[in-house]
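>>> My questions are about this predicted structure, shown below with the sequence.
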Amino acid sequence: MRVGLITPDAGHPLLAATAALLAPEHEVRVLDPEAGAAAAAGARADVYLLKARTPSALALARELERRGAPVLNSAAATGRCQDRTGMAELARRAGLPFAATRTFGSLAEAGASEQPAWPVVVKSRHSRKHDLVARVDGPAGLRELAAAGWEREPVVVQPFTPNSGWDHKLWVIGDRVFTGLRQSELATGPEEPGRFPGRLPGGVDELALRVGAVFALDVYGVDVITTADGDPLIVDVNAFPGVRGQAGAPEALAALALRRAR
């Protein structure tokens, strides 16, 4: 089989380990995601892994799909995870326990609206590296973010839900669910290293698989917090995360790629 990697970093630990597993019997090729749709002309793989989210990478993935090649995740599914407004609407329509989300064209627009009870969580509408994720305790906090350079950023605003200060990180590859705990970006106090519990809270693994079905994702991450009532609340979904430090993840990804290639 021929497996294509659409990535700017073929040395990423998950991809490198997966490629090493495949290499003895299969051919692994790396495609430059910034080459865009033009790179599809010479591409000849049975399945592609889309580990990039730029417009050029999505254009390449769409062209490969148009030519009949399976891409994990699809360009459409990857795009759905980049717009937090659409993400929340889709999740809540499907009955998933997703944080209530309001959308504003800028921080000034958010500040001028009738706000729910403070504090709130403010995030960039468009998910990307180094985007805005902040707890805001009142109007002055919005002004501080604007002064810090986020004044024109389209944002979503969610109620702040009191929790343990730790996010359940759920990573799914096909039907395999991996888990970890990461200190929340909103937590106060000294930063602590992530944890990798062997067991999941009851029902959270099934919840993670439901997310994949709703968003049509094959490889994805789900961030979940536990509310004061003990209920899970989804706060983010992302396509093809790093899944670092998870034993069995490269094996699961290699097996998924070969299943789809066949």
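That came through, no problem.

>>> rest of the way, CA atoms for contacts and neighbours
Will do.

>>> So Gly180 sits against Leu170, correct?
Yes: the criterion here is C-alpha atoms under 8 Å, and Gly180 meets it with Leu170 at 6.6 Å.

>>> for the helix or strand in which Leu207 is found, packing partners?
Element membership for Leu207 (DSSP states H and E) is helix 204-215. Contacts defined by 3 or more C-alpha pairs under 8 Å, 6 or more residues apart in numbering; DSSP states H and E place helix 204-215 against helix 84-93, strand 166-173, strand 176-183, strand 219-226.

>>> Leu49 versus the nearest residue to Phe215 once chain neighbours are set aside, what's the distance?
Nearest in space to Phe215, with sequence neighbours left out and distances taken as C-alpha to C-alpha, 6 or more residues apart in numbering, is Ala77 at 6.2 Å. If you measure Ala77 against Leu49 using C-alpha to C-alpha, to the nearest Å, the figure is 13 Å.

>>> cool, Leu209 as well?
From Leu209 to Leu49 the distance is 19 Å (C-alpha to C-alpha).

>>> likewise Ala91?
24 Å.

>>> Neighbour count: the two, which is higher?
Taking neighbours as other C-alpha atoms under 10 Å, Ala91 and Leu49 compare with Leu49 leading, 23 against 19.

>>> here comes the other one, which I'd like you to weigh against the first:
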Amino acid sequence: MVVRIGIITVRGPDYHPNRRLLEAARAAGHRGILIHPYRLWPENSAGRLGTTGERAAGLPHVVLPRQGAQIGDACLALIRQIQLLGVPLVNPYEAVTIARNKFLTLQTLTAAGLPCPDTIFVNEAPGFFHAVDRLGGYPVVAKQVSERQGDGVLRIVDPEDARDRALPGLDRKRGLMVQRYLPPDERRDIRALVIDGQLICAAALVPARGDFRANFHLGGLIRPTQLSGRLGQTAVRAATAIGCDVAGVDMMIDGKGRPFIVEVNYSPGFKGMEAVSGQDIAGRIIRLAARRYRNHSENTGL
């Protein structure tokens, strides 16, 4: 059976993850469909849930939410509508809601007994300086709860730096994360890719010269790496705690070998990971989506 696999994204078919997912769907005999979240809208009419706008005539069999960290409430409403309409999601609405917010992610992971960096969430200037004291002084890392590819991540070195760069972006309604700083030469940065409860591959990320942020999109290097059983299990447990079927789990490993989970990304890019691992990651995601639809059909008798 040809499975119609929807991909929620604001990007076009030339964007690398979209292109690869569409290619993988076609290679598997399925049909990939890009769904723009600002052109398909939830509708509650005559006592029934539905959708209207582009792609409203027949939803896909299964949907991959992949808008990324800057996903807004409008797209979340669409994702939940699709889930309530009985369409299986990879990843589900609840996981996307947590993963889009970095503090809610760390909150959930810590509650599950998983190691995370010391972090304080503040919403006013006095709270920021209190957080610095609680974390042992400068430097600290200031982060927005929702940022993309390293944007909005600052290394703050003193009170003047905080007033110039961190506090202007401190919105009382959105808040700001303040974290203990671990220098690049005292840590290893790892991204682990978890799909359907299995560690698929991992890569070491090396910050670009002069930058403390380990991010492939900021010019950092990416290299294949092997995770020990303990580290691999930590990555899988993190994805499971958030509820993600597909997740990029970012970790820092300190000089004593202790892992700290920094982020769980529900829509990880995988260009670099495919390159260093040689794996068909897009194909794995598509196979999971098709399997999720078949299992859903069997369980619901559709």
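Received, thanks. Everything quoted here is computed from the prediction, not taken from an experiment.

>>> Fetch the TM-score of the aligned pair.
Overlay of the two chains. TM-score (TM-score structural alignment, normalised by the length of structure 1): 0.88; 259 aligned residues with a C-alpha RMSD of 2.5 Å.

>>> Looking at structure 2, name the residue matched to the residue nearest to Phe215 of structure 1.
Counting by TM-score structural alignment, Ala77 of structure 1 corresponds to Ala95 in structure 2.

>>> Its match should be in a helix, yeah?
Yes: assigned with DSSP: H, G, I helix; E, B strand; the rest coil, Ala95 of structure 2 falls within a helix.

>>> What's the local residue count around it?
Residues near Ala95 of structure 2, counting by other C-alpha under 10 Å: 21.

>>> contacting residues for it?
242-244, 266 (C-alpha atoms under 8 Å, 6 or more residues apart in numbering).

>>> what does Leu170 of structure 1 give?
177-180, 205, 208, 221-224.

>>> Swap in 6 Å and give it another go.
178-179, 221-222 (C-alpha atoms under 6 Å, 6 or more residues apart in numbering).

>>> out of those residues, who's nearest Ala41 of structure 1?
Gly221 (30.9 Å; C-alpha to C-alpha).

>>> Quick one: residues in contact with stretch 143-155 of structure 1.
103-107, 123-125.

>>> Give me the subset of the residues you listed that lies in helices.
Leu107 (DSSP state H).

>>> Could you pick out the buried ones from the contacts of stretch 143-155 of structure 1?
103-104, 106-107, 123-125 (16 or more other C-alpha atoms under 10 Å).

>>> By neighbours, which of the contacts of Leu170 of structure 1 wins?
Neighbour-wise, the contacts of Leu170 of structure 1 (other C-alpha under 10 Å) top out at Gly221, 26 neighbours.

>>> And it, what's its match in structure 2?
Gly221 of structure 1 maps onto Gly248 in structure 2, by TM-score structural alignment.

>>> I'd guessed its match sits against Val262; true?
No: using C-alpha atoms under 6 Å as the test, Gly248 of structure 2 is too far from Val262 to be in contact (10.7 Å).

>>> which helices and strands sit right next to the helix or strand hosting Arg294 of structure 2?
Taking DSSP H and E as the criterion, the element that holds Arg294 of structure 2 is helix 281-300. If you count contacts as 3 or more C-alpha pairs under 6 Å, 6 or more residues apart in numbering; DSSP states H and E, helix 281-300 of structure 2 packs onto helix 16-27.

>>> corresponding residues in structure 1 for the helix or strand just after the helix it packs on?
Using DSSP H and E, the helix or strand that follows helix 16-27 of structure 2 towards the C-terminus is strand 31-35. On the basis of TM-score structural alignment, strand 31-35 of structure 2 is assigned to residues 27-31 in structure 1.
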